[in-house]
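> return a 3D structure for these sequence lines:
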Amino acid sequence: MADKPETQRGRAAANANVVELSQYRAGQKAEPLPVTFHRRELDAILWIYGRMVGEGEWRDYALDHLKDRAVFSVFKRAGEMPLYRIEKNPKLAARQGAFSVTNTAGMVLKRGHDLKQVLKVFDRNLKLVEK
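From the prediction side, this is the model:
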């Protein structure tokens, strides 16, 4: 722009459109936010996780927030396939329930609308031991 006369640079600046930021944002397509676990949901999951770590059954976890679902994966060892996947899929909320627990083979162990009820799949039944 150094070889152009001063008047041409002034015209280019005068032709520039000034757009308010709110109008610019309204014109853009907003990308949907990923699905996440709410604080109370994550608290219930981590309570179960802590109990199972204390029992020596679980050792690692991964948390994934995807566009269509949130996944909490539980591992025996970090380098293996997850033992269980606790998923939140809002698209299934009206039908089968947004929450599900899946094992390594991909079989759904429990599904429902209430996360605490779904997590009961990890509860142990006490058995009477006779002498």
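
> from here on, just use CA atoms for contacts and neighbour counts.
Noted.

> by contact count, what packs against the lengthiest helix in the chain?
If each helix of the chain is counted by residues according to DSSP state H, the longest one is helix 39-54. Secondary-structure packing of helix 39-54 (3 or more CA pairs under 8 Å, 6 or more residues apart in numbering; DSSP states H and E): helix 115-118.

> compare with the first, here's sequence two:
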Amino acid sequence: MQNVTSIADYRAPPPTVFFHRRELDQILRVYGRMVAEGEWRDYAMNDGAEQAVFAVFRRTSEMPLYRIVKCPKWAKRQGAYAILAPGDQILKRGHELETVLRFFDRKKLNVVD
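Model prediction:
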């Protein structure tokens, strides 16, 4: 009996979405600043067929504080980049990653008695 190989065996796997080097540099610059301020402590990255995610955590055992998402499918609408809060609430969205990351430049307000 002869082994039969189907065309499906030769198809390339679907491409995955991930951050480019320049995008990762921008994200890690913000991450480093927030770690230095004591706000963030850990991160995780994930790639997929439709989107790439960079999640930041206050503690490893918790839900992510923020997720920075790259989804090329959203590019024609309001931009391919977004910052999501827990519960998938969109905090900031845009076409340029640098503009979206400015969300984290907001200054904290301290209450003085």
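
> what's the longest helix of the first structure aligned against in the second structure?
The alignment of helix 39-54 of the first structure onto the second structure (TM-score structural alignment) spans residues 21-36.

> can you pull out the residues in contact with the matching stretch?
Applying CA atoms under 8 Å, 6 or more residues apart in numbering, the contact partners of stretch 21-36 of the second structure are 40-41, 97-98, 101, 104.

> which parts of the first structure are strands?
60-65, 70-75, 84-88, 99-103, 108-112 (DSSP state E).

> hmm, who's touching the first one?
Pointing back at strand 60-65 of the first structure there. 34-36, 70-78.

> sorry, back to before: how close does the match of helix 39-54 of the first structure sit to the first structure?
Once fitted to the first structure, stretch 21-36 of the second structure is off its aligned match by 0.2 Å on average (mean CA distance after the TM-score superposition for the first structure).

> and that stretch, what's buried?
Under the neighbour-count criterion of 16 or more other CA atoms under 10 Å, stretch 21-36 of the second structure has 27, 30-31, 34 buried.

> now do stretch 103-114 of the first structure
103, 110-113.

> next one: stretch 7-22 of the second structure
17-19.

> next one: that stretch to chain centre, how far?
Computed by CA atoms, centre = their mean, to the nearest Å, the chain-centroid distance of stretch 7-22 of the second structure equals 18 Å.

> end to end, how far does it reach?
37 Å (CA to CA, to the nearest Å).

> and residue 14 of the first structure, how many residues sit next to it?
Applying other CA atoms under 10 Å, we find 10 residues neighbouring residue 14 of the first structure.

> same thing with residue 58 of the first structure?
Residue 58 of the first structure: 20 neighbours (other CA under 10 Å).

> grab the nearest non-local neighbour of it.
Spatial nearest neighbour of residue 58 of the first structure, chain neighbours left out: residue 76 (4.8 Å); criterion: CA to CA, 6 or more residues apart in numbering.

> ok, now how distant is the aligned partner of the one you found in the second structure from residue 26 of the second structure?
Under the alignment (TM-score structural alignment), residue 76 of the first structure maps onto residue 58 of the second structure. Residue 58 of the second structure is 20 Å from residue 26 of the second structure, where distance means CA to CA.

> what does residue 49 of the second structure give?
In terms of CA to CA, residue 49 of the second structure sits 22 Å off from residue 26 of the second structure.

> what's the match for residue 94 of the second structure in the first structure?
Match for residue 94 of the second structure (TM-score structural alignment): residue 112.

> thanks a lot, catch you later.
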